[in-house]
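Visitor: predicted model and sequence below, questions to follow.
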Amino acid sequence: MSNLEDDPAEGTCGGEGADGPVLELLEARSVVLGRTTKVRRLLPNKDRRMVGAWCFVDHYGPDDLTGRVDSYDVPGERGMLVPPHPHTGLQTVSWLFEGEIEHRDSVGSHAMVRPGELNIMTAGNGIAHSEVSLPDGPPTLHGAQLWVALPDSQRTTVTPHFNAYADLPALELDGARGTVMIGTVAGVTSPAPAYTPLVGADVQIDPGRTVSLPLAQAFEYAVLVVGGSLGIGELTPGFGEMAYLGAGRNEIELIAQGDEPARFLLLGGEPFEEQLVMWWNFIGRTHEEIVAARDEWMASIDAHGNDRFPLVPGYDGDALPAPALPGTRLKPRARRR
């Protein structure tokens, strides 16, 4: 997904190790992306900008798409409409709980994003893609869009590519079950590509059950609640809230509060200590890199594609122009405030 804010804030992170075991509640801020999608943005957060290499987390829906209107003026009423837009220095991770989205990209991929199926796009030095809810699609849209920062050793050298996984490994615990999206949880490993030690899983705990979830001591973790409510020590994050767990744990006890299952995304990884500069849909290391990426994207729109950002085949419509850069230099800052 693109960051479609008209005046995107400078996002800067990296360069500082994680705390030990902590419990912090990270509240989302509401963001309207373009004209069609309202999201809850969890990362970057005012206090925590990253969890491992996870540097951007948007949670959206569930949106009722029945009786779709003919225009795209009201967020949520037509689902998702994100025209072709660029990315650099990251992976996009698309995960749906309900609904369907059509993905197209500049390396020629065309795929449907569906619940329980992972779509992961590795931008490398440059890629463009679109994401659209189709008129005859399912009536509800609920999902998460996440970015993973690529390390300096890979961010400009890895070939842009797209991977889709319809059959991911299942996670079975006493009182819980889930799907490992990326990395390894409780000995269950996903085939999805990762360029730093990383983990992501979709987990559901039965009502009233307490589950001991194995963790890697060297990783920092967070959980994003997408259904029901969790008990984590003194915290009780509910729908759309994220709890940051810090690092240094071998396991953690999670309780499904109330009479319904608790569903959450587990996100974690080794603390990402490289300095990053994030602006709009670009991740770089310097102000000059971001300026160059923006210039090449705008040139690609004028030229109908170029070497760094080719056209997105099959998309019927205009690409998304980049916003104006801020009047000050973009600088990296600490991964937390």
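Guide: Perfect, thanks for sending it.
Visitor: okay, CA-based contacts and neighbour counts for the rest of this
Guide: Fine.
Visitor: residue ranges for the strands of the stretch 51-200 of the chain, please.
Guide: 54-64, 81-87, 90-98, 101-105, 110-113, 118-122, 127-132, 140-149, 161-165, 170-173, 176-182, 184-185, 188-189, 198-205 (DSSP state E, counting those that start in this stretch).
Visitor: next up, the contacts around the residue sitting furthest away from the middle of the chain.
Guide: Distance from the C-alpha centroid of the chain, by C-alpha atoms, centre = their mean, peaks at A303 (29.8 Å). Listed by C-alpha atoms under 8 Å, 6 or more residues apart in numbering, the contact set of A303 is empty.
Visitor: pull the residues that contact stretch 125-136.
Guide: So stretch 125-136 is contacted by 1, 68, 78-89, 100-107, 155-160, 308-312, 315 (C-alpha under 8 Å, 6+ apart).
Visitor: please redo it, this time with the cut-off set to 7 Å
Guide: Contact with stretch 125-136 is made by 1, 79-89, 100-106, 155-156, 160, 308-309, 312, as judged by C-alpha atoms under 7 Å, 6 or more residues apart in numbering.
Visitor: endpoints of that stretch, how far apart?
Guide: Start-to-end span of stretch 125-136 (C-alpha to C-alpha, to the nearest Å) is 35 Å.
Visitor: can I get the strands of the stretch 51-200 of the chain in a markdown table with distance to D295 and mean neighbour count?
Guide: Formatted as a markdown table, these follow (distance: least, C-alpha to C-alpha, whole Å; neighbours: other C-alpha atoms under 10 Å):
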| stretch | distance to D295 | mean neighbour count |
| --- | --- | --- |
| strand 54-64 | 23 | 22 |
| strand 81-87 | 11 | 26 |
| strand 90-98 | 18 | 23 |
| strand 101-105 | 20 | 22 |
| strand 110-113 | 26 | 18 |
| strand 118-122 | 21 | 24 |
| strand 127-132 | 14 | 25 |
| strand 140-149 | 21 | 22 |
| strand 161-165 | 22 | 17 |
| strand 170-173 | 43 | 16 |
| strand 176-182 | 33 | 23 |
| strand 184-185 | 39 | 20 |
| strand 188-189 | 40 | 16 |
| strand 198-205 | 32 | 24 |
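Visitor: putting a second one here so we can go through both:
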Amino acid sequence: MSNTETRPAEVRCAAGPHTQPPAQVEVLSARSVPLGGQRGMAVRRTLPQRARSLIGAWCFADHYGPDDVSSTGGMDVAPHPHTGLQTVSWLFSGEIEHRDSLGTRALVRPGELNLMTGGHGISHSEVSTAGTTVLHGVQLWVALPAAHRHTASAFQHHVPHPVPLRGGEARVFLGSLAGDSSPVPTFTPLLGAEITLEPHAATTLAVDPDFEHGVLVDTGEITLAGQALGPAALGYLRPGSATATLTNTAGTPARLLLLGGTPFGEEIVMWWNFIGASHDDIARARTDWAAGRRFGEVEGYDGDPLPAPPLPNATLKPRSRPS
């Protein structure tokens, strides 16, 4: 998915202190962003924001739906570029056709991981299929560390199987949780899992104490370490906890994503669909996209590629992580 904002925020991220106070949950609220124009499908964006830019290497989170595509037209994101990151597509309902400049044509379906590595440069399009009536899911980005920022582009697909939990189940699409591990390799230690909980159920999960974690609530009323989280909220739990207790306080089933990773120990600049180490990295990527270099072509999309918005009239500067 592209960040289609006409004035995308500049984000600089730096490592914070590793000495942490006792566990507490920081609640990050989402803001609504129209995808593809003011009349397009709205998404709820929780990362990045001023309060926090990353959770581990997770640097972008859009949560959308349930969206009636007969009213909004669904998702139609024209070919656009990416550098220095990976895109993670995860659906709850509906279907999206992915095409990229590697020649990949794949369908994103509920419960199936589609992971695209941008690295030095890739372009892709995303369009909900004709048979989709309700579109519902998340789009996530992972920042690549400097040693792998210019790695070759790639595409991977994985179908995780359900893992039973007390009061629910999990699908682990990246990393390890509840005795299950994803075979998809990552460039930094990461966790990504969908968790469903029965009404009024609680489950305690063993988690890596070196990880910071985020809980993105889709449905239900969740408490994390005693903090209430409603739908679309993202709860942040700093490193230091060896367990995470999740409780569904609602009388209906709940669904959430559990994201985690070691604190990202590098400064990055993120603007539009690019991640780099500096303003110059971003400016070069934008120039290359405008000139038709570096990112290849997406075949089979009916329409023109997305133009890059103009760069701001100031040097893009990173923002420090909260301490």
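Guide: Sure thing, it's come through. Remember, predicted model here, so these are calculated numbers, not experimental data.
Visitor: export the strands of the stretch 51-200 of structure 1 to a markdown table and tack on distance to N45 of structure 1?
Guide: Below are these laid out as a markdown table (distance: least, C-alpha to C-alpha, whole Å):
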| stretch | distance to N45 of structure 1 |
| --- | --- |
| strand 54-64 | 9 |
| strand 81-87 | 20 |
| strand 90-98 | 18 |
| strand 101-105 | 26 |
| strand 110-113 | 26 |
| strand 118-122 | 23 |
| strand 127-132 | 24 |
| strand 140-149 | 13 |
| strand 161-165 | 28 |
| strand 170-173 | 29 |
| strand 176-182 | 22 |
| strand 184-185 | 25 |
| strand 188-189 | 28 |
| strand 198-205 | 19 |
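Visitor: for those strands, which one sits closest to I290 of structure 1?
Guide: strand 81-87 (10.8 Å; C-alpha to C-alpha).
Visitor: for that closest one, packing partners?
Guide: strand 127-132 (3 or more C-alpha pairs under 7 Å, 6 or more residues apart in numbering; DSSP states H and E).
Visitor: what about 10 Å?
Guide: strand 101-105, strand 127-132, strand 282-284, helix 287-303 (3 or more C-alpha pairs under 10 Å, 6 or more residues apart in numbering; DSSP states H and E).
Visitor: so that strand corresponds to what in structure 2?
Guide: Alignment of strand 81-87 of structure 1 against structure 2: residues 76-82, by TM-score structural alignment.
Visitor: and the matching stretch, how far out from the chain middle?
Guide: 16 Å (C-alpha atoms, centre = their mean, to the nearest Å).
Visitor: and for stretch 38-54 of structure 1?
Guide: Worked out by C-alpha atoms, centre = their mean, stretch 38-54 of structure 1 lies 9 Å from the chain centre.
Visitor: okay, and it goes to which residues in structure 2?
Guide: So stretch 38-54 of structure 1 sits over residues 42-58 in structure 2, by TM-score structural alignment.
Visitor: can you check stretch 235-244 of structure 1 too?
Guide: Taking TM-score structural alignment, stretch 235-244 of structure 1 hits residues 227-236 over in structure 2.
Visitor: in that stretch, what counts as buried?
Guide: By neighbour count with 16 or more other C-alpha atoms under 10 Å, stretch 227-236 of structure 2 contains the buried residues A228, L229, G230, P231, A232, A233, L234, G235, Y236.
Visitor: what's the closest of those residues to T117 of structure 2?
Guide: Using C-alpha to C-alpha, the buried residues of stretch 227-236 of structure 2 come closest to T117 of structure 2 at L234, 24.5 Å.
Visitor: for the closest one, which non-adjacent residue is closest in space?
Guide: The shortest distance from L234 of structure 2 to any non-neighbouring residue, by C-alpha to C-alpha, 6 or more residues apart in numbering, is to L216 (4.4 Å).
Visitor: which ones are touching that neighbour?
Guide: 28, 46, 61, 63, 138, 194, 222, 229-236, 255-259 (C-alpha atoms under 10 Å, 6 or more residues apart in numbering).
Visitor: translate it into the numbering of structure 1.
Guide: In structure 1, L216 of structure 2 lands on L224 (TM-score structural alignment).
Visitor: out of the strands of the stretch 51-200 of structure 1, which comes closest to A319 of structure 1?
Guide: strand 81-87 (4.7 Å).
Visitor: E27 of structure 1 maps to what in structure 2?
Guide: E27 of structure 1 maps onto S29 in structure 2, by TM-score structural alignment.
Visitor: look up how far P66 of structure 2 lies from the residue nearest to its match when sequence neighbours are not counted.
Guide: Distances taken as C-alpha to C-alpha, 6+ apart place A233 nearest to S29 of structure 2, at 5.2 Å, with adjacent residues excluded. From A233 of structure 2 across to P66 of structure 2, the span is 16 Å (C-alpha to C-alpha).
Visitor: W58 of structure 2 now?
Guide: Counting by C-alpha to C-alpha, the gap from W58 of structure 2 to P66 of structure 2 is 23 Å.
Visitor: what's the mean gap between the match of strand 81-87 of structure 1 and the aligned bit of structure 1?
Guide: For stretch 76-82 of structure 2, the mean deviation from structure 1 after alignment is 0.3 Å (mean C-alpha distance after the TM-score superposition for structure 1).
Visitor: which ones are touching the residue nearest to S29 of structure 2?
Guide: 27-31, 44-46, 63, 214-218, 222, 256.
Visitor: hmm, 6 Å instead?
Guide: S29, L216, V217 (C-alpha atoms under 6 Å, 6 or more residues apart in numbering).
Visitor: go ahead and name everything in contact with stretch 165-181 of structure 2.
Guide: Contacts for stretch 165-181 of structure 2 (C-alpha under 6 Å, 6+ apart): 160, 162-163, 182, 190-198, 201, 203.
Visitor: quick check: closest non-adjacent residue to the equivalent of P139 of structure 1 over in structure 2.
Guide: The alignment partner of P139 of structure 1 in structure 2, by TM-score structural alignment, is T133. In this structure, T133 of structure 2 finds its nearest non-sequential neighbour in V69, 5.6 Å apart by C-alpha to C-alpha, 6+ apart.
Visitor: no further questions, thank you.
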